[in-house]
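Chemist: Predicted model follows, preceded by the sequence.
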Amino acid sequence: MFTNIRKFSAVVVTSGAALALLSACGGTDSASMGGHDMSTMSSSAPAATAASAQPSATFNDADVMFAQMMIPHHQQAVEMAELADTRASDKEIKDLAAKIKAAQDPEIQTMQGWLTAWGKPMPSGGTDHGMGHDMLGMMSEEDMKKLADAKGAAFDKQFAQLMIAHHNGAIEMARTEQSQGSNPEAKDLAKTIEAAQQAEVEQMRKILKRL
């Protein structure tokens, strides 16, 4: 299940290069992705589900890439959160994991709805991270295996450390969408993701101090 994201990451890199070239040639409809500011990503705010599954017709390449990259990013966060149900020993970690899953599942469906409405392809299945995990804040296959093998206090600490990095990735991508996207619903969701996940990062840092 961890293999397909390598192909997707390659598509993202190629797409980013194409966008940069188009911008240099004076393209007007595509948002430049800069130096791939989308360096890391994730979300967990219930309020984000208010974002419409049928967004306005106005969108650009930054909006499309935001959805295509955030979907697998969210899917991995949900996988990580599901592990906590049977492995975590700290109640706050369990509660936070449940909150993350409850928020990100609906957001995945919302973004999939956007891509369908825009006539754009879904990201390939799977949540393997390969060459893109450093850029996106995604966990490597080895990281995920170690997390799955951990239990109790060891799991709690590892979960918080890995999810902080994962959230920081989502926050960076959300900021890029807010500055480069044009679809109002997508930009609203990105704003919600940034605020919610920044708060959760602070919460997890406090948890780590007491573990």
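Modeler: Ah, there it is.

Chemist: okay, CA-based contacts and neighbour counts for the rest of this
Modeler: Noted.

Chemist: quick one, strands of this structure?
Modeler: For the chain, strands defined by DSSP state E do not occur.

Chemist: Give me the distance between Met135 and Ala165.
Modeler: 11 Å (C-alpha to C-alpha, to the nearest Å).

Chemist: Quick check, Gln178 in contact with Lys187.
Modeler: Yes. The criterion here is C-alpha atoms under 8 Å, and Gln178 meets it with Lys187 at 5.1 Å.

Chemist: so who does Pro123 touch?
Modeler: 8, 68-69, 71-72 (C-alpha atoms under 8 Å, 6 or more residues apart in numbering).

Chemist: Below is an additional structure, to be compared with the one above:
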Amino acid sequence: MTPSHAIRRAALGVATASAVVLLAACGGTTHTGAHGAPAPSATTRAHNPQDVSFAQGMIPHHQQAVDMARLASDHEASAEVKALAARIEKAQDPEIRTMTGWLKSWGEEPPMAGMDHSRHGGMAGMSGMMSADDMTALKKSTGADFDRKFLTLMVVHHQGAVEMAKTEQAKGRDSRATKTADDVIAAQSAEIKQMKGLLAEK
């Protein structure tokens, strides 16, 4: 074998080895599970019955808070209460839509819009819901009376939501649902503190 032939053969061997390494590297991005089937994506989220219960309970719970918040604009509420009500509506209305989407993606039935959930305050997962009488009294009040009723009722309502969120933290599985529970606890605990402060001033 001439030196030139040896050089060409060595070069060919290096190129072949490089190609094998490159193909192996490219193929390394494909993960297979049992029997050669593609493994589940890392972004796949599992959910459990607690996640479903959390969403199905929190949707009407949030909806009632939004309904209460919307009363502030035309019941002569103070500027502080109006600002708080606007913040509650801005935060909870989108969460209703998000949780409704989760339930549909899980093949579960979202709570019916407009359903009267006020009678279910004692049901598991519905802690802090206002009664029909509470809501009627709030609708009939104005000015400082509205402020006091709104703040008093909303503190109880928020406390119920925090309890529900803590149960989700402890027992839920879906990462989106548990993250929402974290957000509910942080935001509503801060608002409870604020509302208790406003009540002390009235």
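Modeler: Cool, the structure landed. Bear in mind that the values here come from a model prediction, so they are computed numbers and not experimental data.

Chemist: List the TM-score for the superposed pair.
Modeler: Here the TM-score for the pair of chains, by TM-score structural alignment, normalised by the length of structure 2, is 0.75; 156 aligned residues with a C-alpha RMSD of 1.2 Å.

Chemist: hmm, back to that, buried subset of the contacts of Pro123 of structure 1, written for ChimeraX?
Modeler: With 16 or more other C-alpha atoms under 10 Å as the criterion, this ChimeraX line picks the buried residues out of these:
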select :8,68,69,71,72
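
Chemist: all helices for structure 2, in order.
Modeler: 3-27, 49-71, 79-105, 132-140, 143-171, 175-201 (DSSP state H).

Chemist: how about stretch 145-154 of structure 2, aligned to which bit of structure 1?
Modeler: Counting by TM-score structural alignment, stretch 145-154 of structure 2 falls onto residues 154-163 of structure 1.

Chemist: What are the contacting residues of that stretch?
Modeler: Under C-alpha under 8 Å, 6+ apart, the answer for stretch 154-163 of structure 1 is 77, 80, 84, 87-90, 93, 139, 147, 201, 204-205, 207-208, 211.

Chemist: Just give me the closest of the residues you listed to Leu115 of structure 1.
Modeler: Among these, Ala77 lies closest to Leu115 of structure 1 (C-alpha to C-alpha), at 20.3 Å.

Chemist: what sits against that closest one?
Modeler: Residues counted as contacts of Ala77 of structure 1 (C-alpha under 8 Å, 6+ apart) are 42, 100-101, 104, 163, 166.

Chemist: Just confirm Phe54 of structure 2 contacts Met164, I think it does.
Modeler: Yes. At 7.0 Å, Phe54 of structure 2 and Met164 qualify as touching, with contact defined as C-alpha under 8 Å.

Chemist: of these two, who's got more company?
Modeler: The neighbour count for Phe54 of structure 2 versus Met164, taken as other C-alpha atoms under 10 Å, is higher for Met164 (25 against 22).

Chemist: for structure 2, which residue is closest to the average position?
Modeler: Centroid-nearest residue in structure 2, with C-alpha atoms, centre = their mean: Thr180, separated by 3.1 Å.

Chemist: That one corresponds to which position in structure 1?
Modeler: By TM-score structural alignment, Thr180 of structure 2 lines up with Leu189.

Chemist: Same check on Ala72 of structure 2?
Modeler: In structure 1, Ala72 of structure 2 lands on Ala84 (TM-score structural alignment).

Chemist: wait, doesn't its match sit right on Asp95?
Modeler: No. Using C-alpha under 8 Å, Ala84 of structure 1 is not in contact with Asp95, being 9.2 Å away.

Chemist: Which one's more surrounded, these two?
Modeler: The neighbour comparison of Ala84 of structure 1 against Asp95 (other C-alpha under 10 Å) goes to Ala84, with 26 against 13.

Chemist: ok, now how distant is that one from Phe155 of structure 1?
Modeler: Distance from Ala84 of structure 1 to Phe155 of structure 1, by C-alpha to C-alpha: 8 Å.

Chemist: and if you look at Gln197 of structure 1?
Modeler: In terms of C-alpha to C-alpha, Gln197 of structure 1 sits 20 Å off from Phe155 of structure 1.
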